[in-house]
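Chemist: next come a sequence and a model predicted from it.
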Amino acid sequence: MTSLTIPGRFELIRVGAGNRSTTDDRTFRRAVERGELVRVRRGVFIPASLWRGLLPLDRHRLAVAAAVDGAAAPIVSHRSAGALWGVWLVGDAPVDVDVLASPANGTRREGGFHRHASADREIEVADLEGMRVTSVLRTVVDLASALPFREGVAAVDWALAHGIERAALARLAMTLHSAGALKRAVAAIAFGDARSGSPGESVSRALISEMGFPPPELQTRFSDRLGLIGLTDFYWRRWLLIGEFDGMAKYRSEELRKGRTPAQVVTDEKRREDRLRATGPRVARWIWADLSPARLGPILLGAGLPRTA
């Protein structure tokens, strides 16, 4: 959890303001135009061949490293700190680099930074590969206090699964945040569950609660005469309904495919679902595009799950 590898970090090309000339500017600009370099931020470039091979979050990690170099660098926070620590983040990678700012300067976006006003900038700050970053504990609390409930739950679920105590999150939240932010943080921290298997499962569980459906069991073990079928994402025992979030990563990731082709993964998933159905319950499945009340609600209602609130 505390290790950090930023692909391409040591290939960054920095053009210092003190020794940059018009010729240097023109040289780098032309290299960008030719597709040889990518401008990560002002005065910082990387070979395009490396950039093209990076995932969106790795590109953001690289942008963070490019932005906060130097002794006077700001403290990385919120989603940018979450990206560095590996916290579950929902949605697209951040555009700007999140950093802490003084209350006098206020919260604002400028120059590629999203500055978050904080009177407690030096509380829970860690050194990570030469960068000043809010600690894992504070990063999760800041995310839970600043993000919508579903996204905050994903961060808290990740923290609990990585051994951070709920009480520690709650204690820090009480010391750092305004009434509105505290309310958001407390709700996400109380709802968090270490058994969540992915950010999509976390968002699904939060949305299920928001829509008034009964809470599901998490990671229920199912077996048949052939042995273990697997652990299900969600199970409503009273209604004999299994819920499965399909994040699609298992089809794309070589690591998760474990040597199988995407077609073989699809076949294995179909067999697994057939075995689950054969034990008695119905199975409802959904994907990221279904994570809204307008889409997930009808899926669950159509599968026979009633709203109880």
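Modeler: Arrived safely. Residues are numbered from 1 along each chain as shown.
Chemist: for the rest of this, base every contact and every neighbour count on C-alpha atoms.
Modeler: Fine.
Chemist: quick check: chain neighbours aside, which residue is closest to V140?
Modeler: A155 (5.9 Å; C-alpha to C-alpha, 6 or more residues apart in numbering).
Chemist: number of residues surrounding the one you found?
Modeler: If you count neighbours by other C-alpha atoms under 10 Å, A155 ends up with 29.
Chemist: need the longest strand for the protein.
Modeler: strand 227-236 (DSSP state E).
Chemist: in that one, what's buried?
Modeler: Neighbour-count burial for strand 227-236 flags I229, T232, D233, F234, Y235, W236 (criterion: 16 or more other C-alpha atoms under 10 Å).
Chemist: need the residue closest to the centroid of this protein.
Modeler: Nearest residue to the geometric centre of the chain (C-alpha atoms, centre = their mean): L89, 1.5 Å.
Chemist: just to revisit the earlier point, so the residue nearest to V140, which state does it fall into?
Modeler: Of the three states, A155 takes helix under DSSP: H, G, I helix; E, B strand; the rest coil.
Chemist: which residues touch it?
Modeler: With contact taken as C-alpha atoms under 8 Å, 6 or more residues apart in numbering, A155 is in contact with V87, W88, L89, V140, L143, A144.
Chemist: also this one, for the comparison:
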Amino acid sequence: MKTHRIITDKLAQARQRGSCVFAANEAEGQALRRRVRAGELANPYHGVFVDAQYWNTLNGTEQACHLARCLAERYPSWVFAGPTAAALYGFDHQWSIHRSGLYLASSVRSRSSSNGVHHIFMPSIPLCETQGVKVTSVSRTLVDCALILPFANALPIFDSAFRRGSCAADGLRSLCAELHRDTSAADRVLQYVDPLSENGGESLARAVMIEEDFPVPQLQRVFANPRNSREWYRVDFAWQFPGGYTVVAEYDGMAKYSDPAMTGRRSIQAVVNQQNDRERKLYEWGVNRIVRLSYDDVVQRWPLVDKLTGAGLPRNIQA
């Protein structure tokens, strides 16, 4: 079988596995590098190759997982950690956390970062496996994410893990105590983790609210028709203040309007009409203000701040 046919088959098989390929010998390596120069293949890591057009369709999380699966095959002793392990576990997070590269557990303190791979020192590596890839335990993965990532990126990972029942707060606190280092960042995330958050977008929105000094919202509060308890709506975020003044915020990911799995294949107009009917009823049932937040509102921050302050939410800004 000619080399080009072998490579084509390997690329197709790797794609089915959600992985990349590496050269089995020098002849394959030369052929793969020629395809990179021709623009047919991408070379996202030293010695690792993937169809360029396919690679560009993947988001940051998918790319990180493809690389990890390939490198796990090439280097069986590698144990992935931190944000990379969180991606392999399938915890909700923002794709951007993978821009800095992959994370590995290392029992050698002096290992430095190179070629887009960062080493996290741990004298004893708590070994687990997911998707056939070696990773650190869920607890260690979460703690490392809290220590590496900003609060707003770490909270969605924690919410997702707790929502699945993959860990417990006491276990994480015990692990933090064993590390004999500053784990205040992990303590802060544990203070606010909430398994009621339904997805990473809602968790990110709540993290930004916290960082912008708004009161922590109640999640998934139910509002019911006072004349018919069987008619009710559950909202993403709610605040109720003395005197009964109630503010609701809804996080509108674009999937709410475009993903058939979420829209039931209804048209965008039908979804909007149902949304308007829902808002009308919430106002009738005692809600005073409803704020709709988009992903752009959250990541840009100032639109979120303007909308929430405009709805009357106070901010606990320290002088």
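Modeler: Yep, that arrived. Every value quoted in this text rests on a predicted model; they were computed, and no experiment measured them.
Chemist: ok, residues contacting stretch 129-144 of the first structure?
Modeler: 4, 65, 68-69, 73-79, 81-82, 85, 87, 124-127, 151-153, 155-156, 159, 164, 168-169, 172-173, 184-186, 188-189.
Chemist: can you check stretch 301-312 of the second structure too?
Modeler: Contacts for stretch 301-312 of the second structure (C-alpha under 8 Å, 6+ apart): V208, M209, E212, V247, R289, I290, V291, L293, D297, V298, R315.
Chemist: same check, this time on stretch 92-99 of the second structure
Modeler: Applying C-alpha under 8 Å, 6+ apart, the contact partners of stretch 92-99 of the second structure are 59-61, 64, 83-84, 87, 149, 153-154, 156-157, 160, 199-200.
Chemist: filter the residues you listed to the buried ones?
Modeler: For those, buried by 16+ other C-alpha under 10 Å: 60-61, 64, 83-84, 87, 153-154, 156-157, 160, 199-200.
Chemist: pick the one among the residues you listed closest to Q220 of the second structure.
Modeler: Comparing those against Q220 of the second structure with C-alpha to C-alpha picks out N199 as the nearest, at 11.9 Å.
Chemist: distance of the closest one relative to R181 of the second structure?
Modeler: Distance, N199 of the second structure to R181 of the second structure, using C-alpha to C-alpha, to the nearest Å: 31 Å.
Chemist: does L282 of the second structure touch F223 like I think?
Modeler: Yes: counting by C-alpha atoms under 8 Å, F223 is a contact partner of L282 of the second structure at 7.1 Å.
Chemist: so what sits against both of those two?
Modeler: Counting by C-alpha under 8 Å, 6+ apart, the residues touching both L282 of the second structure and F223 are Y233.
Chemist: please say which of those two ends up with more neighbours.
Modeler: L282 (22 against 17).
Chemist: is the alignment partner in the first structure of the more buried one in a helix, a strand, or coil?
Modeler: In the first structure, L282 of the second structure lines up with L276, judged by TM-score structural alignment. At L276 of the first structure the chain is in helix, as set by three-state DSSP.
Chemist: again, but for P123 of the second structure
Modeler: Here P123 of the second structure takes the coil state, with states given by three-state DSSP.
Chemist: what does it align to in the first structure?
Modeler: Using TM-score structural alignment, P123 of the second structure pairs with A119 in the first structure.
Chemist: same deal with R109 of the second structure?
Modeler: By TM-score structural alignment, R109 of the second structure lines up with A104.
Chemist: its match: how many residues sit nearby?
Modeler: Neighbours around A104 of the first structure, by other C-alpha under 10 Å: 9.
Chemist: that one and H116 of the first structure: what is the separation?
Modeler: In this view, A104 of the first structure and H116 of the first structure are 11 Å apart by C-alpha to C-alpha.
Chemist: with H162 of the first structure instead?
Modeler: 26 Å.
Chemist: ok, back up a step: the match of L282 of the second structure contacts G227, correct?
Modeler: No: counting by C-alpha under 8 Å, G227 is not a contact partner of L276 of the first structure; they are 11.7 Å apart.
Chemist: could you tell me which of the contacts of stretch 92-99 of the second structure belong to strands?
Modeler: Among the contacts of stretch 92-99 of the second structure, no member falls in strands (DSSP E).
Chemist: among those, which pair sits farthest apart?
Modeler: The farthest-apart pair in these, when distances are taken by C-alpha to C-alpha, is A64 and N199, at 20.2 Å.
Chemist: what's the spacing between the match of P123 of the second structure and G152 of the first structure?
Modeler: For A119 of the first structure, the distance to G152 of the first structure - C-alpha to C-alpha - is 22 Å.
Chemist: quick revisit: pick out whichever of the buried residues of strand 227-236 of the first structure sits closest to G112 of the first structure.
Modeler: Proximity of the buried residues of strand 227-236 of the first structure to G112 of the first structure (C-alpha to C-alpha) peaks at D233, which lies at 38.3 Å.
Chemist: which parts of the stretch 51-200 of the first structure are strands?
Modeler: 97-101, 108-110, 113-117, 125-128, 131-134 (DSSP state E, counting those that start in this stretch).
Chemist: turn those into CSV, columns for mean neighbour count and distance to D193 of the first structure.
Modeler: Listed next are these as CSV, based on neighbours: other C-alpha atoms under 10 Å; distance: least, C-alpha to C-alpha, whole Å:
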stretch, mean neighbour count, distance to D193 of the first structure
strand 97-101, 24, 26
strand 108-110, 11, 33
strand 113-117, 20, 28
strand 125-128, 16, 25
strand 131-134, 24, 23
